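Visitor: Model the following, please.
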Amino acid sequence: MTTRGLFITFEGIEGVGKSTQIRAAAAALEDLGIDALVTREPGGTPMAESIREVLLARRDEPVHETTELLLMFAARAQHLEILIRPRLAAGQWVLCDRFTDATFAYQGGGRGVPRERIAQLEGIVQGDFRPDHVILLDAPVDVGMSRARHRGELDRFEQEAMGFFQRIRDAYLARARLDPQRYHIVDAAQSLEAVSGAVASFMQVLVRDRGQGS
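Guide: Have a look, this model is predicted:
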């Protein structure tokens, strides 16, 4: 019987290095004999990636918070059913750059969408499905946004005011405090090497605890 793979998500505000650290995690797992799929949200499948383009595009037309929320969950539904669930069922580990915690943080904390509304859609799309582990890369907002600005042109979300991202950070930390066994906070203000080392060490613990790997 195939052992279900682990679903591990990487969360945090802009500029905390999620893309870099998810690659570091995948490399650490590969060294340990674990095949991991790296994916992202919104996105992950061709259709979900098309929705991502709509969500992130800079535009003159205001995007209503309900429109944004529904598009996020539409992309997630496709991603979950077409890619994530089948890969986990086949025994593959899945590393995802953002998941529903981001919706509670960005649309909930940042936009002020009621938590109950987000939870209702979470139930419709996911049922009781949740990440096995959440790695929260945390850094002060000024540090993260300074890094984000050096990456190039900002997308629609990255153009928001500093207060928006402070609310997001606060929302992430609040969720982590409610479930410390599942959330793992990493100080992303450290050097790249230190953060990558912390992430790699956590991957080693997970592999050891599962009794997998080479």
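
Visitor: Could you use CA atoms for every contact and neighbour count after this?
Guide: Fine.

Visitor: and Ala198, what does it touch?
Guide: Val186 (Cα atoms under 8 Å, 6 or more residues apart in numbering).

Visitor: For Leu136, see how far away it is.
Guide: 12 Å (Cα to Cα, to the nearest Å).

Visitor: Common neighbours of those two, please.
Guide: Joint contacts of Ala198 and Leu136 (Cα under 8 Å, 6+ apart) are Val186.

Visitor: one more to put side by side:
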Amino acid sequence: MNSGWDENVLLFKHPSLPMSQAHFQIQQSSDWTLRAALPSDLESICRIFLNGLNLSLPHRRIADEFYNWERDMASNGKLRKRFSNSLGDEQVRMCLAVSQTTAGDCTVENVLAFVQYNPATEEENGRGELMYLFADPQHHGRGLGSALIKWVKSEARKDPSPPAQRPAKVLVKCFASNVAGVRAYTRAGFVPVFEETEPDIQETMQILEWTDAIAEV
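Guide: Presented below is the predicted three-dimensional model:
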């Protein structure tokens, strides 16, 4: 059971996927909703990514070391390119948790969290990869991460892969020193399988894998 979830079900179309893969059926909370990411969400996604990355390690602010907002959000900036490429790639699936606030006649949508899932391929032995999952720090503890992980699992179950690779599998990398992050993934059914050093930042990454051995309710 996911705390804060109700029985409502949403059906929406991902703008970058062919129709055969376009519709995701998911649930919503009473105060936020999941929807497909759009190109217009780029700036919100990048801000959440940087804030989340800075909180991923207890001893370093990684985003501040590698990114500068004005430089890297310019037309050819590396941060803009990283996520604009993902938003425009039919093989990448991105989902947001959003809320709405109303002031007078205006309704403003706020992006609270996002996840990027790269579907399984034969080259990856039929395993999908949860590339990024970050929530705005102001909205931690609202069940956003659990909801987005549930969404990733539902997408993994739909991935085409060789029969020998079923049940569905998803890999995720998490900083080994990010104890809260590793704990959250293990609570969601991911199992640590090995560790590796990320050469660009010289930090140990914990690689975890989720296997859909038993259908979840």
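
Visitor: What does the TM-score come to for these two?
Guide: Scored against TM-score structural alignment, normalised by the length of structure 1, the superposed chains reach a TM-score of 0.29; 107 aligned residues with a Cα RMSD of 5.7 Å.

Visitor: Now name the helix or strand holding Met203 of structure 1.
Guide: Met203 of structure 1 is located in helix 192-210, with elements delineated by DSSP states H and E.

Visitor: Then Met131 of structure 2?
Guide: strand 127-135.

Visitor: so where do the helices sit in structure 1?
Guide: For structure 1, applying DSSP state H gives helices covering 18-31, 46-56, 65-79, 85-89, 100-103, 115-126, 141-149, 162-178, 192-210.

Visitor: so which of those helices is the most packed in?
Guide: helix 100-103 (a mean of 22; mean count of other Cα atoms under 10 Å).

Visitor: export the helices of structure 1 to a markdown table and tack on distance to Arg40 of structure 1?
Guide: Shown next, in a markdown table, are those (distance: least, Cα to Cα, whole Å):
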| stretch | distance to Arg40 of structure 1 |
| --- | --- |
| helix 18-31 | 9 |
| helix 46-56 | 9 |
| helix 65-79 | 9 |
| helix 85-89 | 14 |
| helix 100-103 | 11 |
| helix 115-126 | 16 |
| helix 141-149 | 18 |
| helix 162-178 | 18 |
| helix 192-210 | 18 |
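
Visitor: now for the ones you listed, which one comes closest to Val186 of structure 1?
Guide: Of all the helices of structure 1, it is helix 192-210 that lies closest to Val186 of structure 1, at 7.0 Å by Cα to Cα.

Visitor: so that closest one versus helix 18-31, what angle?
Guide: 50 degrees (axes from the mean of the first three to the mean of the last three Cα atoms, to 10 degrees).

Visitor: list the contacts for Met94 of structure 2?
Guide: Met94 of structure 2 neighbours (Cα under 8 Å, 6+ apart): 36-37, 87, 114-117.

Visitor: again, only this time at 7 Å
Guide: 36-37, 115-117 (Cα atoms under 7 Å, 6 or more residues apart in numbering).

Visitor: That one: which element?
Guide: strand 93-103.

Visitor: helices or strands next to the next helix or strand after that strand in the packing?
Guide: Tracing the chain C-terminally past strand 93-103 of structure 2 and defining elements by DSSP H and E, one meets strand 106-118 next. Applying 3 or more Cα pairs under 7 Å, 6 or more residues apart in numbering; DSSP states H and E, one finds that strand 106-118 of structure 2 contacts helix 42-54, strand 93-103, strand 127-135, helix 144-156.

Visitor: Not counting the third one itself, show me its contacts.
Guide: The list of residues contacting strand 127-135 of structure 2 from outside it, by Cα under 7 Å, 6+ apart, reads 48-49, 52, 112-121, 156, 169-172.

Visitor: Cool, thanks, signing off.
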